[in-house]
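Chemist: sharing a sequence plus its predicted fold:
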Amino acid sequence: MAPEDLKKLVTYKMPFGKYEGRLIADLPGPYLNWFAREGFPSGEIGQLLQLMHEIDHNGLSSLLDPLR
């Protein structure tokens, strides 16, 4: 993880699926958990979803507040 990845979480939007258009940082925990169970997509979006899952799972979402 690079520091700029945290900024991407609050600027990149989900490109597909039920939450298309929602910021990665605003995706609900159960949706992130589903990806963790079923597999994250490949590429940068998968890496960002995995990072957001770790942040959400560990209760660290408030770390993103200053970046918003």
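Modeler: Thanks, I have it.

Chemist: for the rest of this, base every contact and every neighbour count on C-alpha atoms.
Modeler: Noted.

Chemist: chain center to the lengthiest helix in the chain: distance?
Modeler: Longest helix in the chain, counting residues (DSSP state H): helix 43-57. Here the centre of helix 43-57 is set off from its chain's centre by 4 Å, with CA atoms, centre = their mean, to the nearest Å.

Chemist: this is the comparison structure:
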Amino acid sequence: MEQDKYNTSNSRVLLELANTHMPYGKYKGCLLCDLPEPYLVWFSRNGFPSGKLGFLLSSIYEIKVNGLEYLLKPLRDKKPQI
């Protein structure tokens, strides 16, 4: 399972999804949770990047496709505890 590979808890992943910025491309600097769904659909069809960014993008895609964006709104601007 991809999540196990990064050894992260569910709450930490949700915090990262709500507070991580896109590092490159057309939406560089945009929060992952604010990426437009068509952009994520493109990645879904053409392949997500490898590594943690790909895991986060595929997770945000699933959240948006299933209409669960509201789960991330209260988590914005909260820093993950290490």
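Modeler: Sure thing, it's come through. Everything numeric here is computed off the predicted structure, so don't read it as measured data.

Chemist: could I get the TM-score for this pair?
Modeler: The TM-score (TM-score structural alignment, normalised by the length of structure 1) is 0.95; 68 aligned residues with a CA RMSD of 0.8 Å.

Chemist: coming back round to it: show residues contacting the longest helix of structure 1.
Modeler: 1, 5, 8-9, 24-25, 29, 32-33, 35-36, 40, 61 (CA atoms under 8 Å, 6 or more residues apart in numbering).

Chemist: let's have the residues you listed in TSV, adding distance to residue 51 of structure 1 and neighbour count.
Modeler: Shown next, in TSV, are the contacts of helix 43-57 of structure 1 (distance: CA to CA, whole Å; neighbours: other CA atoms under 10 Å):
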residue	distance to residue 51 of structure 1	neighbour count
1	8	8
5	8	16
8	11	16
9	9	23
24	10	24
25	10	26
29	12	13
32	10	21
33	12	18
35	12	15
36	11	14
40	11	17
61	11	15
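
Chemist: what are the ranges of the helices in structure 1?
Modeler: 3-9, 29-38, 43-57.
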